[in-house]
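Q: Mind looking at a prediction? Sequence and model below.
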Amino acid sequence: MVVGCEDAMKQLRALIHEVEEPLRTTFQHVHQGHVNETLVRFLKARDWDPFKAHKMLVDCLNWRVQNEIDNILSKPIVPADLYRAVRDSQLVGLSGYSSEGLPVFAIGVGLSTFDKASVHYYVQSHIQINEYRDRVILPSASKPDRPVTTCIKVLDMTGLKLSALNHIKMLTIISSIDDLNYPEKTKTYYIVNAPYIFSACWKVVKPLLQERTRRKVQVLPGCGRDELLNIMDYSSLPHFCKREGSGSSRHSESGSENCYSLDHPFHQKLYNYIKQQARLREPVEPIKQGSFHVDFPEPPDEEVEIANSIGSELHKFENGNGV
């Protein structure tokens, strides 16, 4: 770490030391014992400006307190059929671990429809996966001399169509939540099964991204199997990367192999964990149905510009095809 970065760390550490309850308690849920790594994440997100990083972190802590994020892992989406519908339309899962020990999350960007529940359920589900990752998955992957604080994401673009225009608002909400409250949690984004429509949008979006974000994105040929095998075992590949040229499908593998499915071990453990936490908090009260509402942050200007650019590009395709 260069001298300027060390000075920024000292300043931010001193500033955050001044926070009081309840922000101090929720900060413990954020750093999970890795304070320096957490401060570095927020500093990176604000180009190593300690005062901007401090504001970002305090805003994050206030958001967590105001929306009771510390309790979200005790708020299951019930009944199970509703949660299965969410999982079938918001495709995300943990497929395994890289050779470095980083969790590998698969995301079905092209085939996610977000049409089986209200936006609040999808936001609740997304934040729960984030919190389970940060509070359970990453600590269990860490060692005393090697903390694991980031993950890898493999984004499957199979099925990406003009209908993606309908999902831009939903994706912008989720992206804004991550950028503002879970910054720098992803080491690398691998894009696979990219159709032409993605390539066209990527040309427009890439120049709008900050340099640190552009460096994280790698667009791989085809399903990316051969390239991903350089950083993980075959068993950790997402199911849609295991068969060259086969693409992805919600139903291409059995539930235990398809990491999107509620029947996959990751989602079974996650859902059982949340139900267990709910029983610990309210042992005599029945679990109530209803979404856990979270305030949606205003998307950063960069997010808005990217969303507008993607929308504009998709409209060009729409008009060009006479749809």
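A: Perfect, I can see it now.
Q: For the rest of this, base every contact and every neighbour count on C-alpha atoms.
A: OK.
Q: residue contacts, the residue lying closest to residue 162 once chain neighbours are set aside?
A: Spatial nearest neighbour of residue 162, chain neighbours left out: residue 314 (6.1 Å); criterion: Cα to Cα, 6 or more residues apart in numbering. By Cα atoms under 8 Å, 6 or more residues apart in numbering, the contact set of residue 314 is 162, 165, 197, 201.
Q: 10 Å instead, please
A: By Cα atoms under 10 Å, 6 or more residues apart in numbering, the residues touching residue 314 are 161-165, 197-198, 200-201, 308, 320.
Q: Which of the residues you listed fall within helices?
A: In helices, defined here by DSSP state H, the members of these are 197-198, 200-201, 308, 320.
Q: Most neighbours out of those residues, which is it?
A: Counting neighbours by other Cα atoms under 10 Å, residue 198 leads the ones in helices among the contacts of residue 314 with 20 neighbours.
Q: put this beside the first:
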Amino acid sequence: MGQEAINQFKALMDQVDEPLRRTFQNVHQGYIVETLERFLKARDWNVPRAYKMLIDSLHWRLENGIDDILSKPIVPTNFYRGVRDSQLIGVSGYTREGLPVFAIGVGLSTFDKASVNYYVQSHIQINEYRDRVILPAATKKNGRYIGKCVKVLDMSGLKLSALNQLKLLTAISTIDDLNYPEKTITYYIVNVPYIFSACWKVVKPLLQERTKLKVQVLQGCGRDELLKIMDYSALPHFCRREGPGSSRRSDNATEDCFSLDHPFHKELYSYIKKQSGILEPTRPMKHGSVHVGVPADPKKAEFCRTLETEWRKFQNQDEHIRLHDIVISD
């Protein structure tokens, strides 16, 4: 069944003409079958639906200049540092199987230093750098195809005010779901506060079984569980210590993978600036964000409406508790 679906899908893609064929090459990076498998899995191995998903994604790439997005740095550097300090993401190392470990500071990201467009641009650039540079390098180093990563999501500091960021997070999530499917093998969630635990009970039943199997909510900072698949040196800084202050940004730039001074971000930014010089060697770098259209996903919209409803319930409960405390203290 699987091989037959792949053969059918490949036959359809062989008929695709330029410029879709060229942008498809940037997606598969020489691993056509593995790429087709990702889109098939995302559509439950339904070939027509997977084909439509991939074609829609290729059109999205063309319409939004995604193939060239790694040549469009966010400048000046100080402004980009603000983006990095408020959109916490980085690579802390690799698992013992060679998969890159992406660390994401969900709870402490504020997204308040730039417009939405810059954050979307930054996120897509990291996706493209992962797919065109990090994963091919990991494949070469390990002598076998590596096309996925693991993500460790730090929920430290998660507040009810995070509801204000839901629109942006939904846009980013929708872009990932529709254009970068099946790139993450496991999501490890750590440093979980009560508010997340309560919402997770509501959200989990709404997820597809395939997605639920990828999510693992770990106790505390998750260090002991994560050390089963990676060395200590690959742990995100927020997984290295338990207790108060465990999520504090590390003073050591080589440990804090969120920092622009971390090797990952220094290499990424250097790569983007170099690509910019190759593409437009005689033109100065332009200020301003890249505007990327966000594809519509009705299922994602419904999911987020449910999440927002539950989030507001906890917000109302929290306000009621605080009002009760004031009355008691009077």
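A: Noted; the coordinates are in hand. It should be emphasised that the depicted structure is a prediction, and the values quoted were computed from it without experimental measurement.
Q: Can you say which two of the contacts of residue 314 of structure 1 are spatially most distant?
A: Pairwise distances across the contacts of residue 314 of structure 1 (Cα to Cα) peak at 18.1 Å, for the pair 308 and 320.
Q: the strands in structure 2, which residues?
A: 89-94, 100-105, 149-154, 184-190, 215-217 (DSSP state E).
Q: Can you lay out those strands as a markdown table showing distance to residue 4 of structure 2 and mean neighbour count?
A: Formatted as a markdown table, the strands of structure 2 follow (distance: least, Cα to Cα, whole Å; neighbours: other Cα atoms under 10 Å):
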| stretch | distance to residue 4 of structure 2 | mean neighbour count |
| --- | --- | --- |
| strand 89-94 | 34 | 23 |
| strand 100-105 | 31 | 23 |
| strand 149-154 | 27 | 23 |
| strand 184-190 | 24 | 18 |
| strand 215-217 | 30 | 15 |
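Q: Next, format these as TSV and append distance to residue 134 of structure 2.
A: TSV is the format used below for those (distance: least, Cα to Cα, whole Å):
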stretch	distance to residue 134 of structure 2
strand 89-94	10
strand 100-105	8
strand 149-154	10
strand 184-190	14
strand 215-217	23
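Q: how about these, which one is nearest residue 121 of structure 2?
A: With respect to residue 121 of structure 2, and counting by Cα to Cα, the nearest of these is strand 89-94 at 13.6 Å.
Q: Return the mean post-superposition distance for that closest one against structure 1.
A: Superposing on structure 1 and averaging over aligned pairs (mean Cα distance after the TM-score superposition for structure 1), strand 89-94 of structure 2 comes out at 0.2 Å.
Q: Give me the helices and strands touching that strand, please.
A: strand 100-105, helix 116-129, strand 149-154, helix 263-279 (3 or more Cα pairs under 10 Å, 6 or more residues apart in numbering; DSSP states H and E).
Q: Quick check: which of these is nearest to residue 287 of structure 2?
A: Closest to residue 287 of structure 2 of these is helix 116-129 (Cα to Cα; 11.0 Å).
Q: Onto which residues of structure 1 does the closest one map?
A: Under TM-score structural alignment, the match for helix 116-129 of structure 2 in structure 1 covers residues 119-132.
Q: Structure 1: which residue goes with residue 312 of structure 2?
A: Checking TM-score structural alignment: residue 312 of structure 2 goes with residue 315.
Q: Residue 191 of structure 2 now?
A: The alignment partner of residue 191 of structure 2 in structure 1, by TM-score structural alignment, is residue 193.
Q: surely its match meets residue 242?
A: No - with contact defined as Cα atoms under 10 Å, residue 193 of structure 1 does not reach residue 242; the gap is 12.0 Å.
Q: Now for these two: what residues contact both?
A: 223-224, 248.
Q: one step back: what residues does the match of residue 191 of structure 2 make contact with?
A: Counting by Cα under 10 Å, 6+ apart, residue 193 of structure 1 touches 110, 155-160, 219-224, 240-241, 244-248.
Q: hmm, which of those are common to structure 2?
A: Retained in structure 2 by both residues aligned by TM-score structural alignment, their matches' Cα atoms under 10 Å are the following of the contacts of residue 193 of structure 1: 110, 155-160, 219-224, 240-241, 244-245, 248.
Q: Just the buried ones among those residues, please.
A: If you count burial by 16 or more other Cα atoms under 10 Å, the buried members of those come out as 110, 155-160, 219-220, 222-224, 240-241, 248.
Q: returning to that earlier point: any chance of the shared contacts of residue 193 and residue 242 of structure 1 in JSON lines with distance to residue 151 of structure 1 as columns?
A: Formatted as JSON lines, those follow (distance: Cα to Cα, whole Å):
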{"residue": "223", "distance to residue 151 of structure 1": "20"}
{"residue": "224", "distance to residue 151 of structure 1": "18"}
{"residue": "248", "distance to residue 151 of structure 1": "22"}
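Q: Would you agree residue 214 of structure 1 is in contact with residue 206?
A: Yes - counting by Cα under 10 Å, residue 206 is a contact partner of residue 214 of structure 1 at 6.8 Å.
Q: how close does residue 268 of structure 2 sit to residue 57 of structure 2?
A: 24 Å (Cα to Cα, to the nearest Å).
Q: Map residue 30 of structure 2 onto structure 1.
A: Matched to structure 1 by TM-score structural alignment, residue 30 of structure 2 sits across from residue 33.
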